[in-house]
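**Student:** give me a 3D structure for the following:
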Amino acid sequence: MRQMIAGNWKMNGTLAGLSAYASALRQGVEGVDLLVCPPFPLIRPLIEALGDASIWVGAQDCDAKRSGPHTGDVSADLLAELGARHVILGHSERRADHGESSTLVRDKARAASAAGLVPVICVGETEAERDAHETETVVRAQLAGSLPDGFSGLIAYEPVWAIGSGKTPSEDEVEAMHRAIRASLKKQLGEAGEAMPILYGGSVKPANAETLMRIPEVGGALVGGASLKAEDFLAIASAAVRD
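**Tutor:** This next block holds a predicted model:
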């Protein structure tokens, strides 16, 4: 199965830097899928800068409603109209900084799917939950609450304590969690859960990408800071290509 390397720019990036970034990224990497999720205002300009390159552009969030008095929010329908293909939902920074519950994430996933977007649902434990040996319990609960019936999309496992910290779980820990997530997906979704891609995220960089991407059940990566430099992003993508 081809792996997906998704870049989450978070609140970074500028119009001035798009041309050079897109030019570098258009070189691409054979045998792997690339997705870049910039801030809302950069979605359409990035799509135009990439031209006919086989690289998807997505969003970092969407509202659960299609329209209405929701100042500052963006609907999934508008994102699709702009040309977005995917949308990241339930990222730990949204859950923590904006108080998003799994129920809200599930409602957003429904809205995204209805608009034709592919949801990328994020799950992961905090350091305190990890220290309390609650990782699997927490992640299973997030999956149970965040995935609507008939969900079709991707899952991103991002241990919160690893994001931007330079720390990553051991290979055994990553494999164990991805296998636990796979088991939960099959229980919730049946046959659809057997092949659903599970990305790993949390301080993914060129130096550790090859090791992480070859762990069983890891179907790609959700990359934060390293996705802001095209050469680093492409290096991670190269490491994900299966022999």
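
**Student:** all contacts plus neighbour counts: C-alpha atoms, from now on.
**Tutor:** Noted.

**Student:** buried sites along whichever strand or helix holds Val105?
**Tutor:** In the assignment (DSSP states H and E), Val105 maps to helix 102-114. By neighbour count with 16 or more other Cα atoms under 10 Å, helix 102-114 contains the buried residues Ser102, Thr103, Leu104, Val105, Arg106, Asp107, Lys108, Ala109, Arg110, Ala111, Ala112, Ser113.

**Student:** check the gap between the third one and Pro148 for me.
**Tutor:** Which is Leu104. Between Leu104 and Pro148 the computed distance is 11 Å (Cα to Cα, to the nearest Å).

**Student:** and for the second one?
**Tutor:** In this structure, Thr103 and Pro148 are 9 Å apart, going by Cα to Cα.

**Student:** all helices for this structure, in order.
**Tutor:** 15-25, 43-50, 76-82, 92-97, 102-114, 127-131, 135-146, 171-189, 206-213, 230-240 (DSSP state H).

**Student:** next, the second sequence, to be compared with the first:
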Amino acid sequence: MRKKIVAGNWKMNTLPAEGVELAKGVVAGRGEVCSCVNFIVCPPFTHLAMVAEALKGSDVALGAQDCATEAKGAYTGEIAASMIAALGCKYVILGHSERRQYYGETSATLNKKMAQAYANGLIPIYCVGENLDEREAGKHFDVVKAQIEEVVYNLTEEQYKNLVIAYEPVWAIGTGKTASAEQAQEIHAYIRQVLTAKFGAAAQETAILYGGSCKPSNAAEIFAKEDVDGGLIGGAALKAEDFLAIGKGFSK
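**Tutor:** Alright, predicted model coming up:
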């Protein structure tokens, strides 16, 4: 059985005290959702220590939104994978579309970040996905395949066992266009096919999350699809009630 995962990417939102309250809200309501669902919260770097404290004693995991390409040194403003691991993070989001789009992250960058994550015992949530122009040009399969082949194909079999993939239809975020559950299943199945070509049967165990405007109203429909194993949640993760309701999408 593949893991069912609902991960909250808080992005650059909340102040530390607000983040603590949000985390406490998730912990307080966690018991209302099937224990088969794995919850992860990914606050800003500034919140990690405080949120880790708020999560103590619960099974809600902590993740970071990024890590540096280097282990340590004269890299002002960067946060090493070892630092976030030391604060209790189990996961790290890598290759998010916003990092690719706004900060020029390439496959070369991400290969270095993946290596740092694994060297420090972190599980990467590796993001792939196409933008609107690429989708409309029918290039979405090619784009996603390249993003996987250029990074994930470089992993060892052992590393690959500790990997989560998140598919983000960038074209469906803030554009007024919506990805249907069928479109989500189509691309998730394709991603699993690309992973199978390299890693064989192990690809059947890889959790592939949907990251495009998933909310309480559509979670059950999307999660019902065979190759959708959960969600990487943005805006809806900023309210504990909504975040938990998305998790309940698995039990409907």
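
**Student:** what's the match for Arg99 of the second structure in the first structure?
**Tutor:** Alignment note (TM-score structural alignment): Arg99 of the second structure maps to Arg94 of the first structure.

**Student:** thought its match was touching Glu100?
**Tutor:** Yes - here Arg94 of the first structure reaches Glu100: they are 6.0 Å apart, a contact under Cα atoms under 8 Å.

**Student:** contacts only, for the counterpart of Leu110 of the second structure in the first structure.
**Tutor:** Under the alignment (TM-score structural alignment), Leu110 of the second structure pairs with Val105 in the first structure. By Cα atoms under 8 Å, 6 or more residues apart in numbering, the residues touching Val105 of the first structure are Leu89, Gly90, Ile121, Ser146, Leu147.

**Student:** tell me which of the residues you listed persist in the second structure.
**Tutor:** Among the contacts of Val105 of the first structure, the ones still in contact in the second structure (both residues aligned by TM-score structural alignment, their matches' Cα atoms under 8 Å) are Leu89, Gly90, Ser146.

**Student:** what span of the second structure lines up against stretch 154-161 of the first structure?
**Tutor:** Going by TM-score structural alignment: stretch 154-161 of the first structure matches residues 164-171.

**Student:** distance of the residue lying farthest from the centre of the first structure relative to Asp63 of the first structure?
**Tutor:** In the first structure, the residue that sits farthest from the middle, by Cα atoms, centre = their mean, is Pro69; the gap is 27.9 Å. Note on Pro69 of the first structure: its distance to Asp63 of the first structure, by Cα to Cα, is 11 Å.

**Student:** equivalent analysis for Lys186 of the first structure, please.
**Tutor:** 27 Å.

**Student:** again, but for Val139 of the first structure
**Tutor:** For Val139 of the first structure, the distance to Asp63 of the first structure - Cα to Cα - is 23 Å.

**Student:** with Glu81 of the first structure instead?
**Tutor:** Taking Cα to Cα, one finds Glu81 of the first structure at 15 Å from Asp63 of the first structure.

**Student:** the two: who's more crowded?
**Tutor:** Asp63 (21 against 13; other Cα atoms under 10 Å).

**Student:** from Leu104 of the first structure, how far off is that one?
**Tutor:** 9 Å.

**Student:** pretty sure Ala235 of the first structure contacts Ala207?
**Tutor:** No - here Ala235 of the first structure lies out of contact with Ala207, judged by Cα under 8 Å, at a distance of 9.0 Å.

**Student:** between those two, who's got more neighbours?
**Tutor:** Neighbour count, other Cα under 10 Å: between Ala235 of the first structure and Ala207, Ala235 has more, with 19 against 12.

**Student:** residue in the second structure matching that one?
**Tutor:** So Ala235 of the first structure corresponds to Ala245, using TM-score structural alignment.

**Student:** what residues are up against that match?
**Tutor:** Pro216.

**Student:** ditto for Thr14 of the second structure
**Tutor:** No contacts exist for Thr14 of the second structure under Cα under 8 Å, 6+ apart.

**Student:** with Tyr190 of the second structure instead?
**Tutor:** Tyr190 of the second structure neighbours (Cα under 8 Å, 6+ apart): Phe141.

**Student:** can you tell me how far the aligned partner of it in the first structure sits from Glu171 of the first structure?
**Tutor:** Alignment note (TM-score structural alignment): Tyr190 of the second structure maps to Ala180 of the first structure. To Glu171 of the first structure, Ala180 of the first structure is 14 Å away according to Cα to Cα.

**Student:** what of Thr103 of the first structure?
**Tutor:** For Thr103 of the first structure, the distance to Glu171 of the first structure - Cα to Cα - is 31 Å.
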